[in-house]
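>>> Fold the following for me, if possible:
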Amino acid sequence: MREADPPGRDVLWRAVGGQRRDVTLGALLGMGHQTGEALVPVLIGVAVERGVVDGDVPGLLLWLAVLAAVYVGLSLSFRFSARAGERASVTAAHHLRTELVGRVLAPEGGADEGRLPGELTNVATEDAKRVGAVAMALVVALAAAAGLVVSAVALLRVSLVLGLLVLMGTPLLLWFGHLLSKPLERRSETEQERAARASGVAADLVAGLRVLKGIGAEPAAVARYRRISGDSLAATLRAARAEAWQNGVVTVLTGTFIALVALVGGRLAARGDIGLGDLVSSVGLALFLIGPLTEFAWVNTELAQGRASAARIAEILDAPPAVPPGPTSTDRASGRPDRSDTVPHGHSDTVPHAAEGRLRLRRVSYRTLRSVDLDIAAGEILGVAAPDPADATALLRLLGRSADPEAGAVELDGRNLTALHIKDVRAAILVAAHDADLFEGTVLENVTAAAGARTSAVTLVGPAMAASGTDEVARSLPDGVYTPVTARGRSLSGGQRQRVALARALAADTPVLVVHEPATAVDAVTEVRVAAGIRDLRRGRTTLLVTNSPALLAVTDRVVLLQHGRITATGDHERLVHTCAPYRTAVLT
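Below you'll find the model as predicted:
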């Protein structure tokens, strides 16, 4: 998007331009409808002139038949014009929603920074709908313009004065309407922003309802939502007042203009400058003009709201990525320079899944981490004990490439992660977060969600369920692995959710698996079983267990203590328990 363009203009152009076929069809049919509507008073005037003034009955019947044919044509034109316009509007909104979802879910991230999920949902629904409505507004505007042009030509035929009055007055009315839409545009943007914020807070509170009840924080949560909802209501009322003020002023101006046209026509008829049929036509045309001018007022409102929503959508689509995506296979094939000579050729599943799984952190600094050096051999099961959760979070973000180091480098098989495309990194290294959500579907569908169609992964579904204890969960559910799971797994207990999420991570069968505190919500017996299951299933595959659980750390090949942002101790679990007091404090207290 060009810097000189207002925010959102590119979004509007793409939304409407992508539906040019339906917009064009709807506009042409709408112009036909408005032309027919404008011709109706003209034909009525001709029929009156023939039948009443001239007494020509056959002529009267002929023009009545023409009038009937025009009615049939304008009725069909309106029907199919509205269908094409609505299809363009709905399709444009759908494509915007798809684009927004794609940007939010893009591997490089960044679009959701500082925004609650409910806010993103509001933008993808209400704002996308308003931008899509611009396509329909354009159809209506072109159709109304055609009606005004035909009316002006017809009035010019009746009287030069009447025709010039319409041709000169209409642009002035449209200009005033555009000026009046500016406050509405500003207030509409604020209204949508506050409404999105209220939706985001509401969704956030509903998601944490159990926690709020458990700590007795319902009054504080209600007070917070009442305050934010009040801000949203105030913004909505301001936008409604702006819209009402605009519509009211435009209606007064339009009514005054129509009255002026009728007055001039009546005076011309009284002086005998125009006949009875022309007077009927001019009055009918003056009344007809109310429709197109009212539609232009509606179009101005839709455009103002559409521009405001397009600006909000553009903020998300143009949000800078959290990490650069890295070179693509196209870059490599075209010979464009990469950031590393060791970037793997190709961009398919075969590259990351052929990875050996050697990891190395070279003097990495990021947030709380300070010059961390760590080598992890291919196939090693490494335990990382981190007393400070901030250290663990920073390490997980780097390994999953949700962020890049402030200094130093993270390498996979000797290649800097920043030199690989982010999709390759994510396919080779899976970071299973402690608070991973489940999805709507069955237990089995959740476990197989990350396995895809890879044969090696699909065959691991059963062993992964056994290793994580999910088989035990399934036996306790009414329909076993086919038991439905609600959004975020709220129909399951904390321990059940945790085991299903771990099974999903194990079934993915990635060369490198990083698991963060996978057994905090299960009993000690289950924790020991889970630890043994991870060790047996991941034998020969690089695995990092970021945890302070002694049961899990006991099954690792080696443990490192990440303390105060640095690696302060390394060795096997038993030796560290006996020889390292900080480690003993971290995992046994």
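>>> okay, CA-based contacts and neighbour counts for the rest of this
Will do.
>>> residue farthest from the centroid of this protein?
The C-alpha centroid of the chain is most remote from Gly55, which lies 66.1 Å away (C-alpha atoms, centre = their mean).
>>> Please report how far Asp10 lies from Glu315.
12 Å (C-alpha to C-alpha, to the nearest Å).
>>> So the one residue sitting closest to the centre of the chain versus Leu142, what's the distance?
Closest to where the C-alpha atoms of the chain average out (C-alpha atoms, centre = their mean) is Leu100, at 3.3 Å. Distance, Leu100 to Leu142, using C-alpha to C-alpha: 29 Å.
>>> same deal with Leu260?
Per C-alpha to C-alpha, Leu260 is found 25 Å from Leu142.
>>> what about the two, which has more around it?
Leu142 (21 against 16; other C-alpha atoms under 10 Å).
>>> Would you mind confirming that the more buried one makes contact with Ala27?
Yes - using C-alpha atoms under 8 Å, Leu142 is in contact with Ala27, at 5.9 Å.
>>> Alongside the first, I'd like the structure of this one:
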Amino acid sequence: MQIRDLPYSDPGDPDVRSGPRFLVWLGRSQLTGQLKSLAWGLLHHCAIAGLPLAVGLAVQAVIDRSGQDLARAGVLLVLLGVLIAVGDTMLHRTAVTNWITAAARVQQLLARRTAELGSALTRRVAAGEVVSVSTGDVEKIGWFVEALSRFAAAATALVLICVGLVIYLPSLGVLVAVATPVLALAVLPLLPRATRRADLQREKAGRATELASDTVAGLRVLRGIGGEELFLARYRRASQEVRRAAVRSARMWALISAIQVLLPGLLLISLVWYGATLARDGRIEIGQLVTVYSAATLMLFPLRNVEEIAMAYSFSRPSAQRAVRVLSLRRTAGPSTLDAVRPQGDLYDPVTGLMAPQGRFTAVVCGDPDEAGRLAERLGGHAEPGDASAPLPSVLLGGVALDELPLGTARTAVLVQDKDPVLLSGTLRELLEVPSSGGVTAEEALDAAQCGDVLDALAQASVEVDGDPMNTRITERGRSLSGGQRQRLALARSLVTDPEALVLDEPTSAVDSHTEARVAAGVQRLRRGRTTVAFASSPLLLDLADRVVLVHGGTVVAAGSHRELLRDEPRYRAVVTRDSDDGSSAADGLAAADRLPPARTIEEIEERA
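As a prediction, the model looks like this:
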């Protein structure tokens, strides 16, 4: 796999039983790239290992005053230099390719799981953790995959060098062969402590980042209540904890690095002392001593890979564990079994008994807002995965289970807009350029969502001469707009898609009653003949619905028109009119409703608002 071939057509089915198993699967999935990197690494290290032999031959040729041997040594040095350059270049190329392709594979897996789960993902895993996994953790996982092949090449080169030295000069080669494993494994007892300190640092850093994100997201509210200094002090404390944890972690890694320098130094001192003694006694030649000493010195480079792979694993293991926590989540118990045929018909939830007839505007009233949010997600097939031994039955559209449809088909058939929609940065035109049926234009959707004031504000903020609001950029998450403006733009985006069934969770909760009435009428007009479900408790919206359903305790307990339920169902009155204990609010609301005929035009709605 080359970088130019990314993205993968299929990133594969990962082993998510644990973080280490996921890392093993990832390395095995890129076996070809690992073998290429291993081959070039062996060439590079073995060429470096050949330098001492060439230098030793050159020194001995000078001592023996042999020009022919010196010329041979020179040719060998030039050849080894070329091999080192080629091996190093290709090793770096293949290793970086392994890094990038591994990171791309993990990002594709995360993107696939995020698209599959939808908003149910953030109910199982914090949004900040998902962002952390898809950015910093992906980089650390890629680092381990990249370092793995280089470590394998370095370890193989060390074994070959030790064997070669034992064969070349047993008196000194045995000393090097015995000392090398000690040098490589000496830091292993320190790694668990270093890993724990690194994990603690990352945990504290994650908390500080989460606190900073929450502070920025709620900055407007904090300014309103004068809480900036309080949160700033909290972030200062969290930041100092991260700094102290980072210093403690750095001290441990510095100790490991110092040991990696001290022990090889002791080996070289012992080697020089013992080798000089043997050369003085005439038991070895000077060239042989130079060869063994040079080989031992150059062995320090592959030994560094031992420290690197230990660091890479200690950092990537918790990152892989966090990735596994996300990737192990499932939307359904089994794969899609139906063809990609877009179903049509009534939208039915067998868990609650909620039925939204095809082509009609159904309003749903829930006393518990959280229950309403969960039910809205269920209607779109985004429901949180249930118990594997007893999974919840799927929502049906036209008698077809959404969970059995291909993911793209299910998303196209039923669209859910939650109560806190996100606006991505970009122009308004780009915001509304979403996959759609083509039956609703952007202008029609903006008009139905009553976005006239939003267009005026964007036109004034436009840097273009003509002031076209469609070309005006919207800041990240629409922070430059009010809550009501963001909600209406998100509603217009949903209306543009023109799905078979549209589910809206509190679509007018952030607007005033006058705007709410116009928005409700606009949605009813634009969605006429299409299945629409709105979760709301506003009488202005409920009075426009073709059918109103009351959900209580996770079950549909009543259905009818707004006025019928207001008259006959006490639980409905309690939610819609905020009924008091003496029932005065309910009585007042019922009397007012009986006195007024049903409002079906925008003009009538405006008068009542």
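>>> hang on, the earlier thing: aligned to the residue farthest from the centre of structure 1, what sits in structure 2?
Here Gly55 of structure 1 is matched to Arg65 in structure 2, going by TM-score structural alignment.
>>> now swap in Leu263 of structure 1 and tell me
In structure 2, Leu263 of structure 1 lands on Trp273 (TM-score structural alignment).
>>> same check, this time on Lys182 of structure 1
Using TM-score structural alignment, Lys182 of structure 1 sits opposite Pro192 in structure 2.
>>> my guess is that match is in a strand, correct?
No - Pro192 of structure 2 is assigned helix when assessed by DSSP: H, G, I helix; E, B strand; the rest coil, not a strand.
>>> quick one, helices of the stretch 351-500 of structure 2?
Counting by DSSP state H, counting those that start in this stretch, the segments of the stretch 351-500 of structure 2 that form helices are 369-379, 407-413, 428-432, 442-448, 452-461, 483-497.
>>> and whatever helix or strand Thr585 of structure 1 lives in, how far from structure 2 on average?
Under the criterion of DSSP states H and E, Thr585 of structure 1 resides in helix 581-588. With mean C-alpha distance after the TM-score superposition for structure 1, helix 581-588 of structure 1 departs from structure 2 by a mean of 5.4 Å once superposed.
>>> Mind telling me what Thr35 of structure 1 corresponds to in structure 2?
If you follow Thr35 of structure 1 across to structure 2 using TM-score structural alignment, you land on Cys46.
>>> secondary structure element for that match?
According to DSSP H and E, Cys46 of structure 2 maps onto helix 31-64.
>>> which helices and strands sit right next to that helix?
helix 67-117, helix 138-168, helix 286-298 (3 or more C-alpha pairs under 8 Å, 6 or more residues apart in numbering; DSSP states H and E).
>>> run the last query once more with 10 Å
helix 19-29, helix 67-117, helix 138-168, helix 286-298, helix 300-327 (3 or more C-alpha pairs under 10 Å, 6 or more residues apart in numbering; DSSP states H and E).
>>> Check the mean deviation of the third one from structure 1.
This means helix 138-168 of structure 2. Mean for helix 138-168 of structure 2 is 2.9 Å (mean C-alpha distance after the TM-score superposition for structure 1).
>>> If we go by neighbour counts, what in the next helix or strand after that helix is buried?
Next in sequence after helix 138-168 of structure 2, counting helices and strands by DSSP H and E, comes helix 170-185. By 16 or more other C-alpha atoms under 10 Å, the buried positions in helix 170-185 of structure 2 come out as Ser171, Leu172, Gly173, Leu175, Val176, Ala177, Thr180, Leu183, Ala184.
>>> For Glu49 of structure 1, see how far away the residue farthest from the centre of structure 1 is.
Computed as C-alpha to C-alpha, the Gly55 of structure 1 to Glu49 of structure 1 distance reads 8 Å.
>>> for Leu545 of structure 1, same thing?
According to C-alpha to C-alpha, Leu545 of structure 1 and Glu49 of structure 1 sit 93 Å apart.
>>> neighbour count winner among those two?
Leu545 (25 against 20).
>>> Give me the range in structure 2 that the strand or helix carrying that one lines up against.
Taking DSSP H and E as the definition, one finds Leu545 of structure 1 inside strand 542-546. Under the alignment (TM-score structural alignment), strand 542-546 of structure 1 falls on residues 531-535 in structure 2.
>>> ok, now which ones touch the closest residue to Gln344 of structure 2 other than its chain neighbours?
Leaving aside its chain neighbours, Gln344 of structure 2 sits nearest to Gly398 (5.1 Å; criterion: C-alpha to C-alpha, 6 or more residues apart in numbering). If a contact means C-alpha atoms under 10 Å, 6 or more residues apart in numbering, then Gly398 of structure 2 has Arg342, Pro343, Gln344, Gly345, Asp346, Leu347, Tyr348, Pro357, Gln358 as its contacts.
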